[in-house]
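Participant: predicted model, plus sequence, below.
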Amino acid sequence: MTTHTVRSPIQVISGLFGAVFLLVGILGFVPGITTDLDTIMFAGHHSQAALLGIFQVSVLHNIVHLLFGIVGLLGLRSRKLAETYLIVGGIVYAVLWIYGLVVPMESMGNFVPLNTADNWLHFVLAVAMITTGIIFGRKARTSVTR
């Protein structure tokens, strides 16, 4: 006998974000997909490695993507975890966006590292994650209370 688990839309969205983050974290270590991989550093703005030749990455940056991916996939298990992941994750990306705008790119404070493309991608991720977390989280709560 097989048991089929029905997942809510917010759990599926969390899983999709998680899968993409996991893929991005892995691709950040793949030569050819990440240019100048031989210059990658653990952290800091001196890393010239760039995912797709656009997004500056470091080992730390890739690890963060891998962790975000794992937590997003765990959101497949629970509506509440999925909602929390999307909203809190979105807030983290909003903070990273602001951080990237405020901290000069060539300073020691740019430890992640971030470039302009990263900054605006973080803005888009923040808006997308928070919005889907709120909208689909609200839908999940109203469908449970009915």
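Facilitator: Looks like it arrived, so ask away.

Participant: only C-alpha atoms from now on, for both contacts and neighbour counts.
Facilitator: OK.

Participant: element containing Gly90?
Facilitator: helix 79-102 (DSSP states H and E).

Participant: contacting residues around that helix?
Facilitator: Residues from elsewhere that reach helix 79-102, judged by CA atoms under 8 Å, 6 or more residues apart in numbering: 8, 10-11, 13-14, 68, 71-72, 74-76, 110, 114-116, 119-120, 122-123, 125-134, 136-137, 140.

Participant: which SSE is immediately downstream of that helix?
Facilitator: Counting by DSSP H and E, what follows helix 79-102 is helix 116-145.

Participant: I'd guessed Leu66 sits against Phe29; true?
Facilitator: No. Checked against CA atoms under 8 Å, the pair Leu66 and Phe29 is beyond contact range at 11.1 Å.

Participant: now list the buried members of the contacts of helix 79-102.
Facilitator: Listed as buried from these are 8, 10-11, 13-14, 68, 71-72, 74-76, 110, 114-115, 119-120, 122-123, 125-127, 129-130, 132-134, 136-137, 140; burial here means 16 or more other CA atoms under 10 Å.

Participant: what is the burial count for the closest residue in space to Val71 that isn't next to it in sequence?
Facilitator: Nearest non-adjacent residue to Val71, counting by CA to CA, 6 or more residues apart in numbering: Gly18, 6.7 Å away. Neighbourhood size, Gly18 [other CA atoms under 10 Å]: 27.

Participant: one more structure, for comparison:
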Amino acid sequence: MVRTSTATTGRATARQPVQSAAAAVGGVFLLIGVAGFIPGITTEYGEMSFAGHDSHAYLFGLFQVSVLHNIVHLLFGVGGLALARTVSAARLYLVGGGALYLVLWLYGLAIDHASAANFLPVNHQDNWLHLGLGLGMLALGLLFNRRPVIGR
């Protein structure tokens, strides 16, 4: 089923692939943010701190999380769903979010994970996930950059 919009013109327009991609990515971030607050999905849940490297909770037993980290995922997810409403905002979410995740990857590589600079917190698994997310979101935002040509 293709969603349509009647914004501004009154005519129905098909939802563009970039909008679907932004909504899907936002939905996944929202689910991950919720999962971070579920004991069992998040191991050592009782050892979760609000922020900082001393949080010993791990999403899926791999990715170090804190309350702040989970809140960031929730907000990033809600943002993706909201920005998926228009083509330009969806593209901005994917490309801008991808660039942000690449910066976060570099930050995670540069800091000492046992220092106060690791406020989210991140670990080595998070770093490589951030690289994949950054490249993936950029690819989706750029891949779906072109609109389909209708007629000649």
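Facilitator: Cool, the structure landed. Since we're looking at a predicted model, the values are computed, not measured.

Participant: point to the residue nearest the middle of structure 2.
Facilitator: Centroid check for structure 2 by CA atoms, centre = their mean gives Phe29 as the closest residue, at 4.9 Å.

Participant: correct me, but that one touches Gly77?
Facilitator: Yes. Taking CA under 8 Å as the definition, Phe29 of structure 2 is a contact partner of Gly77 at 4.5 Å.

Participant: thinking again about what came up before, how close does the helix holding Gly90 of structure 1 sit to structure 2?
Facilitator: Its aligned residues in structure 2 lie a mean 0.4 Å from helix 79-102 of structure 1 after superposition (mean CA distance after the TM-score superposition for structure 1).

Participant: what does that helix correspond to over in structure 2?
Facilitator: With TM-score structural alignment applied, helix 79-102 of structure 1 matches the range 87-110 in structure 2.

Participant: please compute how far the matching stretch lies from its chain's middle.
Facilitator: 9 Å (CA atoms, centre = their mean, to the nearest Å).

Participant: again with stretch 38-47 of structure 1
Facilitator: So, by CA atoms, centre = their mean, the centroid of stretch 38-47 of structure 1 is 19 Å from its chain's centroid.

Participant: with stretch 51-63 of structure 1 instead?
Facilitator: Relative to its chain's centre, stretch 51-63 of structure 1 lies at 12 Å (CA atoms, centre = their mean).

Participant: that stretch: end-to-end distance?
Facilitator: 14 Å (CA to CA, to the nearest Å).

Participant: whereabouts in structure 2 does that stretch align?
Facilitator: Counting by TM-score structural alignment, stretch 51-63 of structure 1 corresponds to residues 59-71.

Participant: gap between stretch 77-87 of structure 1 and the chain center?
Facilitator: 14 Å.

Participant: now do the buried residues in that stretch.
Facilitator: Arg77, Arg79, Lys80, Leu81, Ala82, Glu83, Thr84, Tyr85, Leu86, Ile87.

Participant: tell me which element the residue nearest to Val71 of structure 1 falls in.
Facilitator: Per DSSP H and E: Gly18 of structure 1 is located in helix 9-27.

Participant: hmm, who's touching that helix?
Facilitator: By CA under 8 Å, 6+ apart, helix 9-27 of structure 1 touches 33-34, 51, 61-79, 82-83, 85-86, 132-133, 136-137, 140.

Participant: next: stretch 125-133 of structure 1.
Facilitator: For stretch 125-133 of structure 1, the external contacting residues (CA under 8 Å, 6+ apart) are 10, 13, 82-94.

Participant: how big's the offset between it and structure 2?
Facilitator: When structure 2 is superposed, stretch 125-133 of structure 1 averages 0.5 Å from its matched positions, counting by mean CA distance after the TM-score superposition for structure 1.

Participant: that stretch maps to which residues in structure 2?
Facilitator: Aligning stretch 125-133 of structure 1 against structure 2 (TM-score structural alignment) gives residues 133-141.
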